[in-house]
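Undergrad: What would the 3D arrangement of this be:
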Amino acid sequence: MTATSFSTFKELHEGSTPLLLPNAWDAASAILFERDGASAVATSSASLAWALGYADGGTLPREELLAAVRRIMRVIKVPLSVDIEDGYSDDADAVADLVADLQHYGVAGINLEDGGGTPELLVAKIKAIRSKLAGAGFFINARTDVYLRGLASGDAAIQMAIGRAQAYQAAGASAAFLPGLCDAETISAIAQALDIPVNIMAVPGMPEISQLFAAGCRRFSLGPVPFQLAYHHAREGVHPFLHQGQTASLFKHELSYPSMNAALNVDG
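TA: Below you'll find the model as predicted:
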């Protein structure tokens, strides 16, 4: 990773407009998002695992992840953040080794979650990563699942989220990710308690991004939704072919062969 890639990615969290971060699952989706104007791209752990034939939830082999990341890095120029779930290990040093490999391939940052583990374990992983990288710039987006897993509610959830995020910040996290949260007042309370950017994942029925940005959320991502959208449309298009022998629906929203081929002809 170049220092410029990390610096660019970090600055995107500090601007006067929100960072809108689409989640890709392979080189093709990543280059399409970049060409459509994305200033950075992230992976979704679920989408990437599904695309490679694995269930989400820590089952993706390390080498499969790294190979997929290399393919994405080969075609895009904007910064890439990689979702590594809980680091695929409870061993903090093993997680740090994985992150060092990702940094070597040019990745600007990661998502790293507490999930079902303890906050202390994520603190240990963040510290191990910072020690392994020896001061090199790298963006660690520390995810807490307080809201996604419903670990608490009301004021108790706010205090739990703040406590965890502050611990991750002290360990070396660059940002705090709170999927499942979309309430402006709660976002404001958490953002004011931290010195690092807050970010969330889009959910159905959430307020306008402009409102949540004003409340203190700096970054918005989509999780597995782009993958689900793409594969929903693929299934809907193929269904009439399989069941009625019809092909008309396949060509209504065609992404042209020349444009797709040109986008991926990075070595030509």
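
Undergrad: Please make it C-alpha for all contacts and neighbour counts, starting now.
TA: OK.

Undergrad: Would you confirm that residue 224 contacts residue 47?
TA: Yes - if you go by C-alpha atoms under 8 Å, residue 224 and residue 47 touch, sitting 5.3 Å apart.

Undergrad: The two: who's more crowded?
TA: residue 47 (23 against 20; other C-alpha atoms under 10 Å).

Undergrad: For the more buried one, which residues are in contact?
TA: By C-alpha atoms under 8 Å, 6 or more residues apart in numbering, the contact list for residue 47 reads 24, 25, 56, 223, 224, 227.

Undergrad: Which member of those is positioned nearest residue 193?
TA: residue 223 (25.2 Å; C-alpha to C-alpha).

Undergrad: Show me the strands in this protein, by range?
TA: For the chain, the strands defined by DSSP state E occupy 19-21, 23-24, 41-43, 80-83, 109-113, 139-143, 175-177, 198-201, 217-221.

Undergrad: The last one: how far from the chain's middle?
TA: Right, the one you point to is strand 217-221. 11 Å (C-alpha atoms, centre = their mean, to the nearest Å).

Undergrad: for it, packing partners?
TA: strand 19-21, helix 184-192, strand 198-201 (3 or more C-alpha pairs under 8 Å, 6 or more residues apart in numbering; DSSP states H and E).

Undergrad: to compare against the first, here's another:
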Amino acid sequence: MSGEFHALHHGGNPLLLPNVWDVGTAEALVEAGFRAVATTSFGIASSVGVPDGVGRTRDHVVAFVRRLAPLPCLLTVDVEGGFSDDPGEVADLAVSLADLGVVGINLEDGAGPGRLVDAGLHAAKVAEVRARVPRLFVNARVDTYWVDAERTISATLARAERYRDAGADGIFVPGRLTAPEIADLVNGIGVPLNVLWYPGSHGVAELAALGVKRISTGSQLYRAARRAAVDLARELADGFLSG
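TA: Down below sits the predicted model:
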């Protein structure tokens, strides 16, 4: 299965990867024909009432993966920054997830608004995971545009190069990128580029033409579901009050 997931990043069309936060949504997406799904750290954190990106959801993520494991799909998991600054501990987590059937992980280098982790430390995490679980697809996330730090193509490529050389199979650059910026990243990274999809932004055909190989929804599906729930509840309340 891991070989199939790797291959999906090298086909003629980008891998369209929806991000899930509960089993029911994952089941519905698999039934809709999505071969691969990912988790969303924001959705998981929000659903259990803790902040995203501060390393407090490790146990929740592992428990969620156990519930998702029986689904007939390829599963890749967002593990924030690995929930540790110790590359060995990050690799231990990767081994545990791979043993549950996970075929990929997403490791992010953001450390909060305006802050990035040391690129050398992040590269060491990537290298340790690669050494311990060579079959796992390691997607190294470069958060320069996401946290608004070192927000230039040159800085992004410099970080991406370190992670690629450490063994990353793909690079994820989330944030609102222009078409020329995406093209520069595709041309400079040397491994499949993953970008975040935004409603009303670049379409799949445009991103494919630019050379993007993986398109994630991030927390967009979770946020849309939450908005839809509130809108429906308001419709209920409005109907009652107007009556």
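
Undergrad: Quick TM-score on the pair, please.
TA: After superposition, the two chains reach a TM-score of 0.91 (TM-score structural alignment, normalised by the length of the second structure), with 236 aligned residues with a C-alpha RMSD of 1.6 Å.

Undergrad: that older thread, determine which stretch of the helices and strands packed on strand 217-221 of the first structure is the most buried.
TA: Highest mean neighbour count of these: strand 198-201, a mean of 24 (counted as mean count of other C-alpha atoms under 10 Å).

Undergrad: if we can go back for a sec, now for the helices and strands packed on strand 217-221 of the first structure, which one comes closest to residue 71 of the first structure?
TA: strand 19-21 (19.0 Å).

Undergrad: Can you pull out the residues in contact with stretch 213-227 of the first structure?
TA: Counting by C-alpha under 8 Å, 6+ apart, 13-14, 17-25, 44-47, 184-185, 187-188, 191-192, 197-202, 209 sit against stretch 213-227 of the first structure.

Undergrad: Pull up the aligned stretch in the second structure for it.
TA: Per the alignment by TM-score structural alignment, stretch 213-227 of the first structure matches residues 208-222 in the second structure.

Undergrad: and that stretch, how far from the chain's centre?
TA: 10 Å.

Undergrad: Pull out the buried positions in it.
TA: Residues of stretch 208-222 of the second structure classed as buried by neighbour count (16 or more other C-alpha atoms under 10 Å): 208, 210-222.

Undergrad: likewise stretch 77-84 of the second structure?
TA: If you call a residue buried by 16+ other C-alpha under 10 Å, then stretch 77-84 of the second structure has these buried ones: 77, 78, 79, 80, 81, 82, 83.

Undergrad: Return the member of these nearest to residue 137 of the second structure.
TA: residue 77 (10.2 Å).

Undergrad: In a markdown table: the helices and strands packed on strand 217-221 of the first structure, plus distance to residue 33 of the first structure.
TA: Shown next, in a markdown table, are these (distance: least, C-alpha to C-alpha, whole Å):
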| stretch | distance to residue 33 of the first structure |
| --- | --- |
| strand 19-21 | 9 |
| helix 184-192 | 27 |
| strand 198-201 | 17 |
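
Undergrad: Out of the ones you listed, the one nearest residue 29 of the first structure is which?
TA: strand 19-21 (12.8 Å).

Undergrad: Reformat the buried residues of stretch 77-84 of the second structure into a markdown table and put distance to residue 122 of the second structure next to each item.
TA: Below are the buried residues of stretch 77-84 of the second structure laid out as a markdown table (distance: C-alpha to C-alpha, whole Å):
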| residue | distance to residue 122 of the second structure |
| --- | --- |
| 77 | 17 |
| 78 | 15 |
| 79 | 13 |
| 80 | 12 |
| 81 | 8 |
| 82 | 10 |
| 83 | 12 |
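
Undergrad: so what's the equivalent of residue 19 of the first structure over in the second structure up against?
TA: Aligned counterpart of residue 19 of the first structure in the second structure: residue 15 (TM-score structural alignment). Listed by C-alpha under 8 Å, 6+ apart, the contact partners of residue 15 of the second structure are 8, 9, 213, 214, 215.

Undergrad: OK, contacts around the first one?
TA: Spelled out, that is residue 8 of the second structure. Residue 8 of the second structure touches 14, 15, counting by C-alpha under 8 Å, 6+ apart.

Undergrad: same deal with residue 86 of the second structure?
TA: residue 125.

Undergrad: on that earlier part again, switch the contacts of residue 15 of the second structure over to TSV; also include distance to residue 242 of the second structure.
TA: As requested, the contacts of residue 15 of the second structure are arranged in TSV below (distance: C-alpha to C-alpha, whole Å):
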residue	distance to residue 242 of the second structure
8	52
9	52
213	50
214	47
215	43
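
Undergrad: which of those residues are also in contact in the first structure?
TA: Retained in the first structure by both residues aligned by TM-score structural alignment, their matches' C-alpha atoms under 8 Å are the following of the contacts of residue 15 of the second structure: 8, 9, 213, 214, 215.

Undergrad: separation between the counterpart of residue 27 of the second structure in the first structure and residue 51 of the first structure?
TA: Residue pairing (TM-score structural alignment): residue 27 of the second structure is matched to residue 31 of the first structure. As for residue 31 of the first structure, its distance to residue 51 of the first structure is 16 Å (criterion: C-alpha to C-alpha, to the nearest Å).
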